[in-house]
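# Sequence and predicted structure below; questions after.
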Amino acid sequence: MKKITTLAIILLSVFSLQAKKVKFAVDMGTYTINPNGIHLMSDFQMAIGLAADWDPSTLSLTQEGSSSIYSVIVNIPAFTKYEFKFVNGIYGYEAEFVPDQSRVGYSFNDNRWLYVDSLKNDTTFVGAIPFSGNAPAGKKLIRFLVDMSNETSVSSNGVHVAGNFQAQTWNTKNNILYSFGGGVYEVIAYAPAGNYEFKYYNGNTSGDTETVPASCATNNNRTHNLIADTILPTVCYKACVSCALASVFEY
């Protein structure tokens, strides 16, 4: 029994060292709140000690004061991609409808997703997402996609994007991109409507930046005028177009 207890303590300690606090919050707006409460169903429920993943009834969110926002903070392993949905009730059919811009999208996957990339002693929080919506109040969603297929290698520090859309502008470490496959890396960010400049980085330092071709550059940067929730076109790293077209133009 003592050996089992010791092993459990060791495993818990290892998990704690690798875990990250993440806050999930949903703004229910004018939706009528189900008497059974607001819940989160996800693929990390077993990782936090619940009986099963994707159970819509076991991970409750708590109302923040008298507001329309409900939230929960969980400790989950870092350096992992997670999928989830908010539920107005306790049954799967009461889950939200996730808009195209926010969903995984591949293979008809309609879950929300988040990549946890940090072990910093803080709490990752992107803001309260509207139920069945895209972006926190006062902001728009922007989904960055870059194809690294033509690069000899991808940095072990990951692929990043930085620009003046960030709260801490041009921070090359804050927005890491995740790949669902095919050499394409992406991340969802949120910013107020506005005209933004940005670049992709094969790594996480200013020296790892791409050189944006003059034909699609402003101040040597990529640009986008963010007026609505947007999935940007997939571009080839260091190019203005897709990697398929970039390869054609090169020869």
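That came through, no problem. Worth saying up front: this structure is predicted, and the values here are computed from it rather than measured.
# going forward, measure contacts and count neighbours with C-alpha atoms only.
Noted.
# Please tell me how far I38 sits from R112.
For I38, the distance to R112 equals 16 Å [C-alpha to C-alpha, to the nearest Å].
# same question, I69
18 Å.
# Compare I38 and R112 and say which one has the larger neighbour count.
Counted by other C-alpha atoms under 10 Å, I38 and R112 do not tie: I38 has more neighbours, with 26 against 21.
# Skipping adjacent residues, who's closest to that one in space?
Spatial nearest neighbour of I38, chain neighbours left out: N88 (4.8 Å); criterion: C-alpha to C-alpha, 6 or more residues apart in numbering.
# What of I231?
R143 (4.7 Å).
# I'd say that neighbour and L226 touch.
No: if you go by C-alpha atoms under 8 Å, R143 and L226 don't touch, sitting 10.8 Å apart.
# Please enumerate the shared neighbours of the two.
Residues touching both R143 and L226 by C-alpha atoms under 8 Å, 6 or more residues apart in numbering: none at all.
# could you say what helices and strands the helix or strand where I76 lies packs with?
Here I76 sits within strand 69-77, counting by DSSP states H and E. Counting contacts by 3 or more C-alpha pairs under 8 Å, 6 or more residues apart in numbering; DSSP states H and E, strand 69-77 is packed against strand 19-27, strand 62-63.
# A191 contacts L141, correct?
Yes: shown here, A191 and L141 form a contact pair, counting by C-alpha under 8 Å, at 6.8 Å.
# Next one for the comparison:
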Amino acid sequence: MQKQSSSSIDNTAKTNSTNSSSTIPTCMKLESPKSETKFTDNRIIVKCTGSNTIQSVTLNVHDARKSKSVKVLNLYYNNRPEADFSELKKNRSLWKCAKSCHLTFNQTELKVEFPVPIIACNFMIQLDSFYENLQALSLEPLLCPRCSRPVIDKHWICGNCHENAYQCRQCRIINYEDLDSFLCNECGCNKYGRFEFNFMAKPSFIFGSMENDEDMKRGLAAIESESENAHCIYQQLMDFKKPLLKIVSSIGENEIDS
């Protein structure tokens, strides 16, 4: 029996190591390239490109103010890849509650571990209620988001740079429906601290069960679409095969001639 060369053994070991490491949970930030995020005045909705097995979620609040902080934080999830953001925002029945967390006043760190990892391609963080230090809020002046000077105009216009004091410091959007909203409904920025969420997660290939005819239709459409994509990629690889073989053979001929 022919012995396997040491180089092929090394290559096999590397391949096995790569395959096994790909299943190890890694830290995924909220603004990961593999996800898209939308906001409301008190919710953060994350839609991933694929399904993930999530083991834990951590929260860090940087530059926290003592005038207002989160009291209750709710974590929701679902595993419906076909849902769009408008549906995820409006249809609360799509979501399952993973955990409800009660924070202490001005708490800046939180880690939530799931005894049974959750499988999700959509995740929602809801800031349900808040602590308010009324004395600190009353002493806290309304500052211009552009030049940071106090604004005393009754129409909220800065006397120095003439900007509206209620526009978002980061994206300049004004939420006229709720001027005192905790989060900017466009970019998620808030003036009471900088929130950083991290997920310990790994890719999952488990999807939710089909519960009705509509789910079955969407599942069949997804299978058809992925089959077409796989066929297109296969055709592209076959198109590359002949030119690559020609290049390899020409290299071999040049080595023999030299």
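On my side now, so go ahead. Just so we're clear, the structure is a prediction, and the values are computed from it rather than from any experiment.
# And the TM-score between them?
Superposed pair, TM-score by TM-score structural alignment, normalised by the length of the first structure: 0.20. Supporting alignment: 87 aligned residues with a C-alpha RMSD of 6.1 Å.
# how many neighbours does the residue nearest to F198 of the first structure when sequence neighbours are not counted have?
With C-alpha to C-alpha, 6+ apart as the criterion, F198 of the first structure has its nearest non-adjacent residue at 4.0 Å, and that residue is G163. Using other C-alpha under 10 Å, G163 of the first structure has 20 other residues around it.
# S71 of the first structure too?
The burial count for S71 of the first structure: 18, using other C-alpha under 10 Å.
# Now it. Nearest residue, chain neighbours left out?
Nearest one to S71 of the first structure, counting by C-alpha to C-alpha, 6+ apart, is A25 at 4.1 Å.
# returning to what we had before: settle it for me: which of A191 and L141 of the first structure has more neighbours?
A count of neighbours by other C-alpha under 10 Å puts L141 above the other of A191 of the first structure and L141, at 23 against 19.
# The more buried one contacts P130, doesn't it?
No: using C-alpha under 8 Å, L141 of the first structure is not in contact with P130; the gap is 11.8 Å.
# what's the distance between L244 of the second structure and M238 of the second structure?
For L244 of the second structure relative to M238 of the second structure (C-alpha to C-alpha), the value is 10 Å.
# and if you look at K38 of the second structure?
From K38 of the second structure to M238 of the second structure the distance is 40 Å (C-alpha to C-alpha).
# okay, these two: which has more neighbours?
K38 (17 against 11).
# Past the host helix or strand of that one, which element shows up next along the chain?
Element membership for K38 of the second structure (DSSP H and E) is strand 35-39. Next helix or strand after strand 35-39 of the second structure toward the C-terminus (DSSP H and E): strand 43-62.
# Next, the angle strand 35-39 makes with that next one.
90 degrees (axes from the mean of the first three to the mean of the last three C-alpha atoms, to 10 degrees).
# For strand 43-62 of the second structure, which helices and strands make contact with it?
Using 3+ C-alpha pairs under 8 Å, 6+ apart, strand 43-62 of the second structure sits against strand 35-39, helix 85-90, strand 109-132, strand 194-203.
# now do 7 Å
Where contact means 3 or more C-alpha pairs under 7 Å, 6 or more residues apart in numbering; DSSP states H and E, strand 43-62 of the second structure is packed against strand 35-39, strand 109-132, strand 194-203.
# what's the angle from it to strand 109-132?
100 degrees.
# Pull out the buried residues from strand 43-62 of the second structure.
43-48, 50-61 (16 or more other C-alpha atoms under 10 Å).
# Which of the helices and strands packed on strand 43-62 of the second structure sits closest to E214 of the second structure?
strand 109-132 (18.9 Å; C-alpha to C-alpha).
# which residues are in contact with that closest one?
42-48, 50-61, 67-81, 105 (C-alpha atoms under 7 Å, 6 or more residues apart in numbering).
# Packing partners of the host helix or strand of I256 of the second structure?
Per DSSP H and E: I256 of the second structure is located in helix 213-257. Under the contact definition 3+ C-alpha pairs under 7 Å, 6+ apart, helix 213-257 of the second structure sits against no other helix or strand.
# one step back: quick one: list the elements packing against the helix or strand following the strand holding I76 of the first structure.
With elements assigned by DSSP H and E, the helix or strand that comes after strand 69-77 of the first structure is strand 80-88. With contacts defined as 3+ C-alpha pairs under 7 Å, 6+ apart, strand 80-88 of the first structure has these neighbours: strand 38-42, strand 112-116.
# K81 of the first structure: which of those is closest?
Among these, strand 112-116 sits nearest to K81 of the first structure (C-alpha to C-alpha), with 4.1 Å.
# now the angle between strand 38-42 and the closest one, please.
70 degrees.
# show me what contacts T58 of the second structure?
L110, K111, V112, F197, N198, F199.
# try 6 Å
L110, K111, F197, N198 (C-alpha atoms under 6 Å, 6 or more residues apart in numbering).
# State the distance from the first one to I233 of the second structure.
The spacing between L110 of the second structure and I233 of the second structure, counted by C-alpha to C-alpha, is 43 Å.
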